[in-house]
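Peer 1: Sequence first, then the predicted structure, then my questions.
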Amino acid sequence: MNNEDVVLDANETSAPALKEIFNRERLQHIADQTKAVHPPLDTAAFMTLATADLESLGIMQRMRQVATSLHATLPGDYPANIAILKALAPRINHGFASISLAEYVALYGLDHFDLSMDALKYVTRFGSAEFAIRPFILANMPRALALMEEWSRDENEHVRRLACEGSRPRLPWSFQLKALIDDPEPVRTILDNLKTDEALYVRKSVANHLNDITKSNPDWVLRLIETWPKDNKHTVWIVRQALRTLIKKGHADALAHLGAHEKADIRLDEFRVSPESVALGNPVRISAAFTSTAAKPQKLVVDYTVHYVKKSGGASPKVFKWKEIDLQPGERVALSISRAIRDFTTRKHYAGKHGIVLVINGETVAETAFELLT
């Protein structure tokens, strides 16, 4: 997102605070600012529509209702309304709230392709048009991606980021672009253009885009990054983040990109979890220590897997990144990390034995466990 970062959970109903981005105060702000750029607006009519059943709506539903309320109360035709919304965009006081303007374009602008794409290029500077651009990609992928390739060379980082984020095959909170899941080749140039981008905001998008692709086409990603510069710090950062899912799975070629393709040559001194029994809401501490038994330096990627107990009694493994280490011959390393054992919107815990596995360079090195009490 632009301006104000918002951490979003795909389960809208479980995070009620997020929907308050579109509370009555913010909706009144949007009404007032729209009237400032378009004095004939009936703000009372807008508020009646925008607040209808407000408490029952999630954040994305509220965002969409703002767009439909604008459409119902702006009297002009689509090109005239776009001019009003472009004037409005810099005046909205929250980045995510501005996404309602891009949503308007997605809902009503498919028959005005060039005008709409230009509008999305503009309003993304103030919120983000990553969701709104996807219907245009579906409607005419070659035409949309050709424009987005141009945007990937734009001087504005928000426009460059839209070129990458909007074309992600598995963008969270949006529908999948199945054609790009099957064949990511049409976005190669976009990703190539952004591989050394100066903006962290853009680099995160490139890494997430590539990570999406690794879930269906890992070899395509590995071939692409093999052609990228190895001495550019921005490219190195992107590659490291892009391969995170493959590395968690112990993918040998992905580990090789980090120089961690060989089996760890170590003596395990310790791997334990404390306490051995814990009540929900309390943390556990995972500790590991090992010593190099190699005659040369080693690159080690250390992860750990928690096997969460499911309601059915089975286990669901979740891999967590721990540390990357350049281990010298004879060197000893001690690691320790605290893990919260509490319910989240995305995970509910159940009583029982939770296994913890130490993974180094993609291979299981040791196992331990703790008991979660009711």
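Peer 2: On my side now, so go ahead. Bear in mind the structure is a predicted one, so any value in this text is a computation, not a measurement.

Peer 1: alpha carbons only for contacts and neighbour counts from here, please
Peer 2: Will do.

Peer 1: Assess the claim that residue 101 and residue 85 are in contact.
Peer 2: Yes: here residue 101 reaches residue 85: they are 6.6 Å apart, a contact under C-alpha atoms under 8 Å.

Peer 1: Please say which of the two ends up with more neighbours.
Peer 2: Comparing residue 101 with residue 85 by other C-alpha atoms under 10 Å, the one with more neighbours is residue 101, at 29 against 24.

Peer 1: Could you list every helix and strand that the helix or strand hosting that one packs against?
Peer 2: Element membership for residue 101 (DSSP states H and E) is helix 99-108. If contacts are counted by 3 or more C-alpha pairs under 8 Å, 6 or more residues apart in numbering; DSSP states H and E, helix 99-108 sits against helix 59-73, helix 78-88, helix 113-123.

Peer 1: let's go with 6 Å and repeat that
Peer 2: Using 3 or more C-alpha pairs under 6 Å, 6 or more residues apart in numbering; DSSP states H and E, the elements in contact with helix 99-108 are helix 59-73.

Peer 1: ok, structure two:
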Amino acid sequence: MGAPLRLHCTCYKKTITMPDTENTALKEIFNERRFRDMALDVKAVYPPFDTRRFLKISLAGLDELTLMQRLRRMTQALHATLPADYRQALEILRALAPRMGNGFATLVLPDYVGQYGQDDFDISMDALKFFTAFGTSEFAVREFLRKDLKRALVIMTTWSRDDSDAVRRLASEGSRPRLPWSFRLDAILADPSLAAPILENLRSDTSLYVRKSVANHLNDVTKSHPDWVLDRLATWPIENAHTAWIAKRALRSLIKAGNGRALAVIGAGGMPDVKLSKFAVTPRQVALGERVTLSFDLASKCPESQRLVIDYRMHYVKKSGVTAAKVFKLKELTLDGGQKVAIERTQNIRDFTTRVHYAGRHDVEILVNGVCLAKGYFDLSC
């Protein structure tokens, strides 16, 4: 282990202002100032730290690096300047964590563990559990799932019973088969039951933070194993409000797709006994940057009340000229027997980083419990 470390552990939390993503590139989370602040923070808890070498490594070609590349650069620079002994370096990072607040930059701490601690499995998993309270270890823990899935899942199942909601969430979020910004966990994609003990422990969790993660985990699974999720939910206590919340959010993709079993779980199964009238898409001619409004009346045709999930499906014109459909949530309601309601929704037609519009006819459909009851369109000019 080498000589004992002398660490200065005066702990305080520093507010980290996240950038305005519309005006500042996300990668500026890791700008030169962030690296210089990190150097000072490490120096404060570990006085022998070579700040000059750290900054030389960190800042070389920084402008050309993406957000995640900058994160990894910081990790690599720490590895090059902290003690070579992994456990000594980890002790320093543990002392550093409370000084960093709870911003995105704290991901460097678990990233260090994920990149350099895989040969010290149990110590590293415990470190990830510690670091997740300061940000999240959901990405780094996947390195350990990939290295030894069974061993990691055993540990993460114990996390799912932890007193900390951050640790419980890590158990669910870290084992998501399709976690955004990370690689897929092919074994769990093929067999979602591998992570089932974690989900079972969290199925009625009192923390919204945890419930969102459980629902997102299950939604991931619905994309390849919808019946597995539906069968699992059929055994859960849906009468529990927390469980019902998870189920509804977990099934959102299937509900949008009109899956009858998923709709039945939220009480909206079966063919809707309604009449849709006066459907209008206005204006018919729309320029980029303007708004389009959908409006219609919906009337019950039966004496009983009905639980209805109302969505609309927009067929966007792509650059190639073909169209791609996207379903948007519109409204959920209980329609009493003989009741009639007027529904209206306005949508801005403008470009986003995730969607670029192209001129042409855009078809629009109204879906009630997954069934298309009306069609219209507008012509977009760009």
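Peer 2: Everything's here; your move. Nothing here was measured: the structure is a model prediction, and the numbers come from that model.

Peer 1: Let me see the TM-score of these two.
Peer 2: Overlay of the two chains. TM-score (TM-score structural alignment, normalised by the length of the first structure): 0.95; 368 aligned residues with a C-alpha RMSD of 1.8 Å.

Peer 1: Okay, strands next: where are they in the first structure?
Peer 2: 266-274, 277-279, 283-292, 298-309, 315-327, 332-340, 352-360, 363-373 (DSSP state E).

Peer 1: Trace the helix holding residue 101 of the first structure over to the second structure and give me the residue numbers.
Peer 2: Under TM-score structural alignment, helix 99-108 of the first structure corresponds to residues 107-116 of the second structure.

Peer 1: Also stretch 193-211 of the first structure?
Peer 2: Using TM-score structural alignment, stretch 193-211 of the first structure pairs with 201-219 in the second structure.

Peer 1: Over to stretch 227-244 of the first structure?
Peer 2: Under TM-score structural alignment, stretch 227-244 of the first structure corresponds to residues 235-252 of the second structure.

Peer 1: go on, stretch 165-182 of the first structure?
Peer 2: With TM-score structural alignment as the criterion, stretch 165-182 of the first structure aligns to 173-190.

Peer 1: check contacts around the residue of the first structure most remote from its centre.
Peer 2: The outermost residue of the first structure, judged against the average C-alpha position, is residue 295 (40.7 Å), by C-alpha atoms, centre = their mean. By C-alpha atoms under 6 Å, 6 or more residues apart in numbering, the residues touching residue 295 of the first structure are residue 329.

Peer 1: Give the aligned equivalent of it in the second structure.
Peer 2: Matched to the second structure by TM-score structural alignment, residue 295 of the first structure sits across from residue 303.

Peer 1: now its match: how far from residue 106 of the second structure?
Peer 2: Applying C-alpha to C-alpha, to the nearest Å, the value for residue 303 of the second structure to residue 106 of the second structure is 57 Å.

Peer 1: again, but for residue 175 of the second structure
Peer 2: 20 Å.

Peer 1: Of those two, which one has the most company?
Peer 2: residue 175 (28 against 22).

Peer 1: one step back: tell me which of the strands of the first structure lies nearest to residue 133 of the first structure.
Peer 2: strand 315-327 (32.5 Å; C-alpha to C-alpha).

Peer 1: Enumerate the positions of the closest one that are buried.
Peer 2: 315, 319, 322, 327 (16 or more other C-alpha atoms under 10 Å).

Peer 1: Over to stretch 323-343 of the first structure?
Peer 2: 327-328, 330, 332, 341.

Peer 1: what does stretch 154-163 of the second structure give?
Peer 2: Under 16+ other C-alpha under 10 Å, the buried positions of stretch 154-163 of the second structure are 156-157, 159-161.

Peer 1: How far off centre is that stretch?
Peer 2: Taking C-alpha atoms, centre = their mean, to the nearest Å, the mean C-alpha location of stretch 154-163 of the second structure is offset from the chain mean by 20 Å.

Peer 1: returning to what we had before: ok, average deviation of the helix holding residue 101 of the first structure from the second structure?
Peer 2: Superposing on the second structure and averaging over aligned pairs (mean C-alpha distance after the TM-score superposition for the first structure), helix 99-108 of the first structure comes out at 0.7 Å.

Peer 1: Neighbours of residue 81 of the second structure, how many?
Peer 2: Applying other C-alpha under 10 Å, we find 18 residues neighbouring residue 81 of the second structure.

Peer 1: And for residue 94 of the first structure?
Peer 2: 19.

Peer 1: Leaving out chain neighbours, which residue sits closest to it?
Peer 2: Closest residue to residue 94 of the first structure apart from its sequence neighbours, by C-alpha to C-alpha, 6 or more residues apart in numbering: residue 4 at 6.6 Å.

Peer 1: shouldn't the one you found be in contact with residue 95?
Peer 2: Yes: applying C-alpha atoms under 6 Å, one finds residue 4 of the first structure in contact with residue 95, separated by 5.4 Å.

Peer 1: Looking at the two, which is more packed in?
Peer 2: Neighbours were tallied for residue 4 of the first structure and for residue 95 using other C-alpha under 10 Å; the higher tally belongs to residue 95 (22 against 13).

Peer 1: And residue 275 of the second structure? What does it align with in the first structure?
Peer 2: In the first structure, residue 275 of the second structure lines up with residue 267, judged by TM-score structural alignment.

Peer 1: List the residues that contact its match.
Peer 2: With C-alpha under 6 Å, 6+ apart, residue 267 of the first structure has these contacts: 290-291.

Peer 1: ok, the aligned partner of residue 88 of the second structure in the first structure - how many residues close by?
Peer 2: Counting by TM-score structural alignment, residue 88 of the second structure lines up with residue 80 in the first structure. If you count neighbours by other C-alpha under 10 Å, residue 80 of the first structure ends up with 11.

Peer 1: Roughly how far does residue 80 of the first structure sit from residue 87 of the first structure?
Peer 2: According to C-alpha to C-alpha, residue 80 of the first structure stands 11 Å off from residue 87 of the first structure.

Peer 1: can you check residue 287 of the first structure too?
Peer 2: Plainly put, residue 287 of the first structure is 56 Å away from residue 87 of the first structure if you go by C-alpha to C-alpha.

Peer 1: Equivalent analysis for residue 366 of the first structure, please.
Peer 2: Look at residue 366 of the first structure and residue 87 of the first structure: by C-alpha to C-alpha, they are 60 Å apart.
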